[in-house]
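Trainee: need a structure here:
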Amino acid sequence: MAGAAMTQPNRAAGDPPEPQDGLPVSPLARLRLLVALDALLVEGSVSGAAASLGLSTPAMSRMLGQLRTMYGDDLLRRAGGRMVPTARAGELRLRLRALVSDAEALMRPDPAPAPAPPLKLGIPQHPPLARQDHLLPEGQPDSATITRHLFSIGHNHPPQERLARYIATIGAGRGRTRPLDETEAADAFGIVLDGEADPIQIGALLVALQYRGVTTAELVGMARAARRGFPPPTGAEGAPDLDWPAYRSPRNRRPPWFLLAAKLLAGGGHRVLLHGFSDGLFDPVLKALDIPVALSLPEARAALSQGSCAFLPLSAIEPQVQALLNLYRLFEMRAPVNLVVQLLNPLGAGASVFGVPSAGNARLHGEAAAQLGWSRSLSVESHRDVAQATPHRMMKLVLTRGAEAAEIGVPPGDAGTPQSQPPGYDVADLCYAVWSGALRDPAALGTVLDTAALGLMAISAEGPDMAEARRMAAELWERRSSAQRRV
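Mentor: Here you go, the predicted structure:
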């Protein structure tokens, strides 16, 4: 009858429960999902996990979707072209490995059963890193033996032995590795920064991490090691209002409009610390804009107290990190150190702005900054290595306040596409001319104002949104004093 409530057919006592939210409810089906998650974490890819379990890739992809629904977490994210586990997946990893490795051991025929060991409840401290679903050649140690050997190397062993364990943990090959936890990553990077690593170990560690992609825990651990001796990022009295990492590639010769934005914020009373490479890339523009270059942390504090804006070279912050970045010419590729420098925050500002190359890196930096104690951070996806607006193209932002993250899309504006450098101007002359008003360049001015707006969004604890921040930046531009314009 129309409007009558629909009744469910009678269910037999042995019928399986109905699925809810697309998830299986039978214990056996859910156990199958856990085995699938273990394979995903071991293999690091949907196709690899599917092959290891004899499933199709679409079937494994559906199971990953069910797992994400079940846990309310991404579990695996794209980073560095690969999939890396989230923090929640990292928490589950050892328990899953213990569960599946014990199940594999129970199903493996043992030609000479040994006496059963005393029953121990709980999870093994270090279950095997790899799945063991085939007979090994004679003389080859199984995964459990290899794992026991690795974890016999403890915190009291010599630094190079500990670092060797970390390299083997992340670099032994697909299906035989796991990410480092925060403590391990901090110890590994600390050994490198203290000069206690063999040079070959440094290359092995960096390449293994870069190839697989860095997890949040690994980035946090490395950043903690690099930030030893720096104040916590709490924005305490005397700390900058905004930390602005500027580690732009030397090959990028476009005008650094973000320097004008930083100076504009400083003119509005916000203390801004810029830090970047020590190669003199920005020196002419810094001089033209009268932004002081500090050669030590005390000098940077003094400069901020006098003028609200300063630039601190990396060599004055952490020379060993500078040396690691200089390895680029030996690798011809980036390394995790390029991510770590964004999180140095040497004077403990409560807020930072980051320029990142992808959505995965935006979330990665936001999560890492929050775990390191930042109150606020803003990641800009459309400009790599330094936060600079791109008003001529779509901007994707990730704004993090505490543990809360919001993704914001900013459509292109109407200021137009940046023009090529006018004849007769070098970069410093061009930046000075735009700042002083001697040259009218709507596209350049739009970039400066939108970049300043990004800084205002990061600094504020409650807001503003992009539209309000743009209005505030425009007011700062109109109010900048004649003394500021002359610099």
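
Trainee: Please make it C-alpha for all contacts and neighbour counts, starting now.
Mentor: OK.

Trainee: For the stretch 51-200 of the chain, just list every one of the helices.
Mentor: Using DSSP state H, counting those that start in this stretch, the helices of the stretch 51-200 of the chain run over 57-71, 87-107, 143-150, 159-171, 182-193, 199-212.

Trainee: Make CSV out of those helices and add mean neighbour count and distance to residue 477.
Mentor: Compiled in CSV, the helices of the stretch 51-200 of the chain are given as follows (neighbours: other CA atoms under 10 Å; distance: least, CA to CA, whole Å):
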stretch, mean neighbour count, distance to residue 477
helix 57-71, 16, 47
helix 87-107, 17, 42
helix 143-150, 16, 59
helix 159-171, 20, 50
helix 182-193, 21, 42
helix 199-212, 17, 41
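
Trainee: Reformat these as a markdown table; add distance to residue 244.
Mentor: Shown next, in a markdown table, are the helices of the stretch 51-200 of the chain (distance: least, CA to CA, whole Å):
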| stretch | distance to residue 244 |
| --- | --- |
| helix 57-71 | 35 |
| helix 87-107 | 26 |
| helix 143-150 | 40 |
| helix 159-171 | 31 |
| helix 182-193 | 23 |
| helix 199-212 | 24 |
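
Trainee: for those helices, which one sits closest to residue 280?
Mentor: helix 182-193 (23.7 Å; CA to CA).

Trainee: Now show me the structure for the sequence below, then we'll compare the two:
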Amino acid sequence: MTETFTFAHLVRTLGRGSKGSRSLTREEARFAMTEIWAGRETPAQLGALLMLMRVKEETPDELAGLLDAARTEQPHWNGGARRIDWPAYAGKRRQPSWYVLAARALARAGYPVLMHGGGEHTAGRQYARQVCEALGIPVAKDWEQAQALSLTEPMVYCALEHFAPKLSHIIDMKAELGLRSPVNTLVRHLNPTGAPVTLQGMFHRPYQAIHHETARGLGDARNAVLKGDSGEFEVRPDSDQTVLMLSPVHAESIEWTRVLPKRSIRPPEPDLQSLLDTWSGQEQPEYGLAAIWETMALVLTLSDDLSQEEARERARQIWQAR
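Mentor: Have a look, this model is predicted:
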């Protein structure tokens, strides 16, 4: 029974050594996040739990249990209905954030988006928040404003700290602990608005299956996990990619074929002005437009049960009508 658990019990379960330790059950992980959310753990217990889970690598059952509690405890959404939950936590290292333009075009075409992010720790990276601010996409100052804005705005950005401050604090602990924690994985599954379409971008290949199985365990009906550019949910149009999906009609693993024949030269750093000029139509970058259209097409494939070619044609139509 959950009542018999203690935080010390969980740490002991994870840390008994190679022969005595094991991963947490889903119920144990749910208890852990309930305690964390309420602030009933000590700093030492929290650090020990997070790092022990990280060293062995978090399991889908552990993540699903943590998320059972987090999704229950996070504030209720009373704003406008969102079609797409778009987490954006990685930041872009070389290419500009083409995925933000893809999300904006989809939102304006009747696929409302909540984009959320946090943990903007890496110098030189371009994060969704600054791109949204530059483009004039509403950036909420708190959770209440995010809900109010969503009643009239098709796309809203809200920082993690405004709806899950404890999780935001844990992500910020990277500077103290020296490592990312399982919370960096689970925040991509929070889906705070209960949107029917959920997306996860990741960088490290082994985490693709972990995200996929976590979404399955949570019962997400329309989910896509992509090894996206710099870890964001953005298709690389110059590379064939495997996408893991949960969908009523599509196979769980689909091959997303490249549309550019050879690998593009990466710019030294992400340029913000190129995003503004591409949105306005002043620039027509081959790679950028392909990344936008392909990212849109992947989301449309998942959302509307389209084939890749149908989705690509629809994406171009939406972009032209933006």
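
Trainee: Between the helices of the stretch 51-200 of the first structure, which one is closest to residue 469 of the first structure.
Mentor: Of the helices of the stretch 51-200 of the first structure, nearest to residue 469 of the first structure by CA to CA is helix 87-107, at 32.8 Å.

Trainee: residues in the second structure matched by that closest one, start to end?
Mentor: Helix 87-107 of the first structure corresponds to no residues in the second structure, going by TM-score structural alignment.

Trainee: picking up where we left off before, and residue 218 of the first structure, which of the helices of the stretch 51-200 of the first structure is closest to it?
Mentor: The minimum distance between residue 218 of the first structure and the helices of the stretch 51-200 of the first structure falls on helix 182-193, with 5.2 Å, by CA to CA.

Trainee: Residues contacting that closest one, please?
Mentor: Outside helix 182-193 of the first structure, the residues that touch it by CA atoms under 8 Å, 6 or more residues apart in numbering are 159-160, 162-163, 166, 197, 202, 217-226, 320-321.

Trainee: one more time with 6 Å, if that's ok
Mentor: Identification of contacts with helix 182-193 of the first structure by CA atoms under 6 Å, 6 or more residues apart in numbering yields 163, 197, 217-218, 221-222, 225, 320.

Trainee: Restricted to helices, list the residues you listed.
Mentor: Using DSSP state H, 163, 217-218, 221-222, 225, 320 are the members of the contacts of helix 182-193 of the first structure that sit in helices.

Trainee: May I have the distance across stretch 83-91 of the first structure, first residue to last?
Mentor: The first residue of stretch 83-91 of the first structure is 16 Å away from its last residue (CA to CA, to the nearest Å).

Trainee: Pull the distance from it to the chain's centre.
Mentor: Relative to its chain's centre, stretch 83-91 of the first structure lies at 13 Å (CA atoms, centre = their mean, to the nearest Å).

Trainee: same question, stretch 295-308 of the second structure
Mentor: The chain centroid and the centroid of stretch 295-308 of the second structure are separated by 17 Å under CA atoms, centre = their mean.

Trainee: Against residue 97 of the second structure, how distant is residue 134 of the second structure?
Mentor: Going from residue 134 of the second structure to residue 97 of the second structure by CA to CA gives 12 Å.

Trainee: Show me which of those two is the more surrounded one.
Mentor: Remark: of residue 134 of the second structure and residue 97, residue 97 carries more neighbours, 30 against 14, as counted by other CA atoms under 10 Å.

Trainee: Which residue in the second structure aligns with residue 255 of the first structure?
Mentor: Under the alignment by TM-score structural alignment, residue 255 of the first structure pairs with residue 96 in the second structure.

Trainee: Apart from its neighbours in sequence, what residue is nearest its match?
Mentor: Distances taken as CA to CA, 6 or more residues apart in numbering place residue 270 nearest to residue 96 of the second structure, at 4.3 Å, with adjacent residues excluded.

Trainee: which stretches of the stretch 301-450 of the first structure form strands?
Mentor: 309-313, 351-355, 376-380, 395-401, 404-410 (DSSP state E, counting those that start in this stretch).

Trainee: can you name the residues of the second structure that the third one overlays?
Mentor: If I follow you right, that is strand 376-380 of the first structure. Alignment of strand 376-380 of the first structure against the second structure: residues 222-226, by TM-score structural alignment.

Trainee: mean shift of the matching stretch relative to the first structure?
Mentor: Its matched residues in the first structure lie on average 0.4 Å from stretch 222-226 of the second structure after superposition (mean CA distance after the TM-score superposition for the first structure).

Trainee: contact partners of that stretch?
Mentor: Applying CA under 6 Å, 6+ apart, the contact partners of stretch 222-226 of the second structure are 197-201, 243-247.

Trainee: follow-up on the earlier one: TSV please, covering the contacts of helix 182-193 of the first structure and showing distance to residue 455 of the first structure.
Mentor: Converted to TSV, these look like this (distance: CA to CA, whole Å):
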residue	distance to residue 455 of the first structure
163	39
197	38
217	26
218	27
221	26
222	26
225	27
320	29
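
Trainee: Considering those, which is situated nearest to residue 246 of the first structure?
Mentor: Proximity of the contacts of helix 182-193 of the first structure to residue 246 of the first structure, judged by CA to CA, is greatest for residue 320, which lies at 17.7 Å.

Trainee: what do we get in the second structure for that closest one?
Mentor: Residue 320 of the first structure maps onto residue 166 in the second structure, by TM-score structural alignment.

Trainee: tell me, how many neighbours does that match end up with?
Mentor: Using other CA under 10 Å, residue 166 of the second structure has 16 other residues around it.

Trainee: how near is the residue nearest the centre of the first structure to residue 289 of the first structure?
Mentor: With distances taken as CA atoms, centre = their mean, residue 364 lies nearest the centre of the first structure, 3.0 Å away. Plainly put, residue 364 of the first structure is 33 Å away from residue 289 of the first structure if you go by CA to CA.
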